[in-house]
Structure formats: structure tokens, C-alpha cells
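Novice: below is the sequence, then the predicted model.
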Amino acid sequence: MKQFIDFIPLLLFFIVYKLDPRMVDLAGHDFELGGIYSATKVLIAASVVVYGALFIRQRKLEKGQWLTLIACLLFGGLTLAFHSVTFLKWKAPVVNWLFALAFLGSHFIGDKVLVKRFMGHAMSLPEPVWLRLNMAWVVFFMFCGAANLYVAFTFEDFWVDFKVFGSLGMTVVFLIAQGIYLSRHLHDSDTPPTKPKD
């Protein structure tokens, strides 16, 4: 569920981006609505509201949520300040690669890989399975970053569509594949060990 909460600002960004630019009156002030720059403003505002509400409710944000919020403020702010969409195009690749680096780094720092820290309370798996699963997340985030970068600078007319639906689609496919992989090992771990005969 948490992964999909992170998509709320992105979906709002997409909706506003697709609108034909128009001026709207809000509390006596005129605002442009529609197009990339107003969509970027909505992305920033929605991110602050969503993560602010989560912070108030949970009294904390996860590190990944902090990273996403900071990247949104940084790359979105640079996009608006310099009136250049190039900064926003780099947001998804950089965030994905930082996640990949964090998962990879957990193989060398700390006593547990990241995926075990997130899911270890819910299931028990052999250590080699945790390591393979963690590396799968590394590969997934590296691939997502590269795919976002390629589409953003090669297919400029479709990069916003891909940023929203491509990212969501890749995440859903990966989570289904992870579920299938885990179900094999959970089934094995649920099988009681056979007792030696006397």
C-alpha cells in the first residue's frame, strides 16, 4: 500500500500535465493550470501534503520517503527556477539509482540486507534467499533508472506517460514476480522437517 501512496503526487502531476494550459482564479489570484511547469508545482505541493500527512500520522517518514520528497523538492525546484524540464527528467533516474545503491550497500554495511530489514519481521527465509532477493531489488532499481533516463531523452513526447504508467507497471510486474519467487521458498519453509527414524 505504501508504494501506491507514493504514486499519488505523480498521478496528480500527470493529470495537470495533460490539461490544456488555462488561467484559473484561486482566492483572487490567477494561476496557470496545465502543462509541465504547473504540473511540476502540483507535484511539489502534493508531495509536501502527502508526506506531511504521513509524517503527522506516523510521527516519522521512512528513509525512502525522505529521499523521494527531497528529490522532488530539489529537481522540481530547479526545473521551476531555471525553467528547464531537464532537471525533472533526471529525478526518476537519480532516485532509482540511489535506491539501488542503498540496497547494494546493505550487502557490505550492517548485519542485514535491506530487504530483510523490511520484510524479515513477516517471514523467515534462508540467508541465501534474502541475498538473492536483495540483489533482485538492486537490478530492478538500476533498470528502472536506466529505462526512465532513456525514455526521457529519447521519446520526449511520451516521457511523462512512461514516468507515471511505465514506473507503476514495472513496479507491479516486479512485485508479482517477487511474490511468485517468495511463494516457492515460503512453501518449502512451511514443510515440517522429517524426524529421523529410531
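Specialist: The structure has been received and is ready for your questions. Predicted model only: the values in this text are computed from it and were never measured.
Novice: only C-alpha atoms for contact and neighbour calcs from this point on.
Specialist: OK.
Novice: and Leu61, helix, strand or coil?
Specialist: When classified by DSSP: H, G, I helix; E, B strand; the rest coil, Leu61 comes out as coil.
Novice: Asp188 versus that one, what's the distance?
Specialist: 35 Å (C-alpha to C-alpha, to the nearest Å).
Novice: of the two, who's got more company?
Specialist: Of the pair Leu61 and Asp188, Leu61 is the one with more neighbours under other C-alpha atoms under 10 Å, namely 16 against 12.
Novice: helices of the protein, residue ranges please.
Specialist: Remark: helices assigned in the chain by DSSP state H are 2-5, 8-18, 36-58, 63-82, 86-105, 114-119, 127-154, 159-161, 167-190.
Novice: so which of these comes closest to Val24?
Specialist: Val24 lies closest to helix 36-58 among the helices of the chain, at 11.5 Å (C-alpha to C-alpha).
Novice: which residue is the nearest non-sequential neighbour of Phe55?
Specialist: The shortest distance from Phe55 to any non-neighbouring residue, by C-alpha to C-alpha, 6 or more residues apart in numbering, is to Leu61 (5.6 Å).
Novice: in addition, the following structure is provided for comparison:
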Amino acid sequence: MKILLDFLPIAVFFVAFKLFDIWVATGVAIAATVLQIAWLRWSTGKVEPMQWLSLGVIVLFGGATLLAHNDTFIKWKPTVLYWLMGGALAIGQLVFKRNLLKSLMGAQMTLPESAWRSLSWSWTAFFAAMGVLNLWVAFHYDTDTWVNFKLFGGLGLMVAFVIGQALYLAKYMKTEADRP
């Protein structure tokens, strides 16, 4: 359920774009993200920091798109979000000597430090590459192609990457028979 809620703003952006235009889609995405955060706050009492960050980025870049009537801003939004997430992971590792992925997921799985480090750096690289790829598609193709890529390409690459991560982590996972 949570994953569906996380992708709701992207899905409604896509549908609104296909039915109307980039301006309506941008407004709908802003509204959907605000509603998403309000729902999470009301239903769970908690909103993750990355969700607050996503809200801020969509309001800032979506608002600039609507105010300036220039779709360049909304096309930059995924890149900024990817780079902020990747940057946070890198700064956590390099500056604070803290693995933020381990902080978030350490209770769910036990991994050696080298695996946590690899996981963190691979996500950092993935986010950096996705940011560049988003800009390349946004500014080398038409807006319709970019919107399709934003939903299907971005989501497909994310799923493929997560599967790759799962295959890498599988060698560290213990089965019930392995546990004392």
C-alpha cells in the first residue's frame, strides 16, 4: 500500500498530462503530493524526511513552472530530487561517517559493514545517473516522451536496480535454518 501511495503523484501527473497538458499535470502533481503528505500525517502520524523533501521540491519547482509558465522547472524536479537523495547518502558517508541506509534499514536486515557501504555507494551512483538521464531525456526529446520516461522509464530502471540490489544482498541473507 505504501509503495502505491508513494507513486500516486507520479501516476496522477502522467494521467493529467495525457488528458490535459503540462500545466494541469503540474498543478495536479502538487495537489496530489500535498494530499499524500496530509494523508500520511493523519493516518500514521509520521511523515518521512524524504517525503517532506519531495513535497518541498514539487512545490518549489512545480510552483516555478506554473508562475513562469515554463516547463523547464518541472523537468528539473526529478533530477534535483535524485541528486538530493544521492547527495544525502554521500554526505552521510563522507562527512558524518554514517551510513544513512543502514540507519534506515538496519533493523530489517543484518549485513556486514562492507555490504552496507557498497549498498550506500551503489544507491548514490544510481541517483546520480538517474538525475543525468532525466536531464538528457528532458532536453533531447519532446515533453510527451519525457513524461512517458518519467513514469515508465524511471520506474522500470528503479525496479531493475532494486532487483539487482536484492540479488547482491541475497548472499548475505540468512535463512531460518542458518539462524541459531
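Specialist: Arrived safely, thanks for sending. Please read these numbers as outputs of a predicted model, since none were measured by experiment.
Novice: picking up where we left off before, so what corresponds to the residue nearest to Phe55 of the first structure in the second structure?
Specialist: Using TM-score structural alignment, the partner of Leu61 of the first structure in the second structure is Val47.
Novice: can you name the residues that contact its match?
Specialist: By C-alpha atoms under 8 Å, 6 or more residues apart in numbering, Val47 of the second structure lies in contact with 37, 40-41.
Novice: okay if I get the helices of the first structure as a markdown table plus distance to His29 of the first structure?
Specialist: Formatted as a markdown table, the helices of the first structure follow (distance: least, C-alpha to C-alpha, whole Å):
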| stretch | distance to His29 of the first structure |
| --- | --- |
| helix 2-5 | 30 |
| helix 8-18 | 18 |
| helix 36-58 | 15 |
| helix 63-82 | 19 |
| helix 86-105 | 26 |
| helix 114-119 | 45 |
| helix 127-154 | 33 |
| helix 159-161 | 28 |
| helix 167-190 | 35 |
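Novice: out of the ones you listed, flag the one nearest Asp25 of the first structure.
Specialist: Set against Asp25 of the first structure and scored by C-alpha to C-alpha, those come closest in helix 36-58, at 14.0 Å.
Novice: count the neighbours of the equivalent of Val49 of the first structure over in the second structure for me.
Specialist: Under the alignment defined by TM-score structural alignment, Val49 of the first structure is paired with Leu35 of the second structure. The number of residues packed near Leu35 of the second structure is 13, by other C-alpha under 10 Å.
Novice: in ChimeraX, select just the buried ones from the contacts of Val47 of the second structure.
Specialist: The ChimeraX command for the buried members of the contacts of Val47 of the second structure (criterion: 16 or more other C-alpha atoms under 10 Å) is given here:
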select :37,40
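Novice: just give me the closest of the contacts of Val47 of the second structure to Tyr141 of the second structure.
Specialist: For these, the minimum distance to Tyr141 of the second structure (C-alpha to C-alpha) is 31.7 Å, reached by Ile37.
Novice: pretty sure the closest one is touching Leu53, no?
Specialist: No: with contacts counted by C-alpha atoms under 8 Å, Ile37 of the second structure stays clear of Leu53, the gap being 10.8 Å.
Novice: centroid residue for the second structure?
Specialist: Tyr82 (6.2 Å; C-alpha atoms, centre = their mean).
Novice: now do the contacts for the aligned partner of it in the first structure.
Specialist: By TM-score structural alignment, Tyr82 of the second structure lines up with Asn96 in the first structure. Shown in contact with Asn96 of the first structure (C-alpha under 8 Å, 6+ apart): 141-142, 144-145.
Novice: now the second structure: which of the residues you listed match?
Specialist: Using both residues aligned by TM-score structural alignment, their matches' C-alpha atoms under 8 Å, the second structure keeps these contacts from the contacts of Asn96 of the first structure: 141-142, 144-145.
Novice: can those residues go into CSV with extra columns for distance to Trp90 of the first structure and neighbour count?
Specialist: Below are those laid out as CSV (distance: C-alpha to C-alpha, whole Å; neighbours: other C-alpha atoms under 10 Å):
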residue, distance to Trp90 of the first structure, neighbour count
Phe141, 14, 23
Met142, 14, 20
Cys144, 12, 22
Gly145, 9, 23
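Novice: next one: stretch 15-23 of the first structure to chain centre, how far?
Specialist: With C-alpha atoms, centre = their mean, to the nearest Å as the basis, stretch 15-23 of the first structure stands 24 Å off its chain's centre.
Novice: buried stuff in that stretch?
Specialist: In stretch 15-23 of the first structure, counting by 16+ other C-alpha under 10 Å, buried: 16-17.
Novice: ok, and what's touching it?
Specialist: By C-alpha under 8 Å, 6+ apart, the surrounding residues in contact with stretch 15-23 of the first structure are 30-36, 38-39, 42.
Novice: try it again at 10 Å.
Specialist: Residues from elsewhere that reach stretch 15-23 of the first structure, judged by C-alpha atoms under 10 Å, 6 or more residues apart in numbering: 9, 11, 29-43, 160-161.
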